[in-house]
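Asker: just coords:
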């Protein structure tokens, strides 16, 4: 499912206009993105948790030349599924 499909699903299930559904989805994702950018954890009970994970600097290699390169420290979003989501996916 992509963002447009999510907007259509919201529109059909709530009977609101497409521009309003788009705004709701945009506010939701923008709020999550802003929270993660500020170092906060985003938890959606029963579904998942997103949090920024810090990685230290390290020495890597350029695959093309084999030259050693220092990789700067960085933060990446990390996703952890909730128990209810795992159980739902593994239903048989």
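Answerer: All right, it came through fine. Owing to the predicted nature of the structure, the values given are computational and were not obtained by experimental measurement.
Asker: CA atoms for contacts and neighbours, from now on please.
Answerer: Will do.
Asker: next SSE downstream of the lengthiest helix in the chain?
Answerer: Longest helix in the chain by number of residues (criterion: DSSP state H): helix 18-37. Downstream of helix 18-37, the next assigned helix or strand under DSSP states H and E is strand 42-44.
Asker: buried set for that next one?
Answerer: Within strand 42-44, the residues that count as buried by 16 or more other C-alpha atoms under 10 Å are 42-43.
Asker: show me what the helix or strand sitting right after it along the chain is packed against.
Answerer: The helix or strand immediately downstream of strand 42-44 is strand 48-55, counting by DSSP H and E. Judged by 3 or more C-alpha pairs under 8 Å, 6 or more residues apart in numbering; DSSP states H and E, strand 48-55 is in contact with helix 18-37, strand 42-44, strand 74-81.
Asker: one more to weigh against that first structure:
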């Protein structure tokens, strides 16, 4: 599902809101989630899952074209872990 599909589904499910209102709400929620991760905090949505950051230390990589050693800097990578309810629901839907 992409963002526009989510907005359309929510607008159809809640007819009292316009599509523009739904779009603003989805944008605000995603912005809040992003800002929380940028600050280094963890996000937990009960029954759905949690978002966190995994730290990757600096390393030496290789340029696949030339084989030259390249320094890869340290970075934080977003990570999602599905909650128990979501895992059960997905597994039972198969």
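Answerer: Sure thing, it's come through. Since we're looking at a predicted model, the values are computed, not measured.
Asker: what TM-score do we get after superposing?
Answerer: Once superposed, the chains reach a TM-score of 0.96 (TM-score structural alignment, normalised by the length of the first structure), with 92 aligned residues with a C-alpha RMSD of 0.8 Å.
Asker: now residue 45 of the first structure: how far from residue 27 of the first structure?
Answerer: From residue 45 of the first structure across to residue 27 of the first structure, the span is 19 Å (C-alpha to C-alpha, to the nearest Å).
Asker: got it, and residue 21 of the first structure?
Answerer: 10 Å.
Asker: equivalent analysis for residue 92 of the first structure, please.
Answerer: Look at residue 92 of the first structure and residue 27 of the first structure: by C-alpha to C-alpha, they are 35 Å apart.
Asker: give me the more crowded residue out of the two.
Answerer: residue 27 (12 against 5; other C-alpha atoms under 10 Å).
Asker: aligned against the second structure, show me the partner of the more buried one.
Answerer: Counting by TM-score structural alignment, residue 27 of the first structure lines up with residue 28 in the second structure.
Asker: with residue 48 of the first structure instead?
Answerer: Aligned against the second structure by TM-score structural alignment, residue 48 of the first structure finds its counterpart in residue 49.
Asker: next, count neighbours for its match.
Answerer: Residue 49 of the second structure has 16 nearby residues by other C-alpha under 10 Å.
Asker: count the residues that sit near residue 80 of the first structure.
Answerer: If you count neighbours by other C-alpha under 10 Å, residue 80 of the first structure ends up with 11.
Asker: surely it meets residue 52?
Answerer: No: Residue 80 of the first structure lies out of contact with residue 52 (C-alpha atoms under 8 Å); the separation is 11.3 Å.
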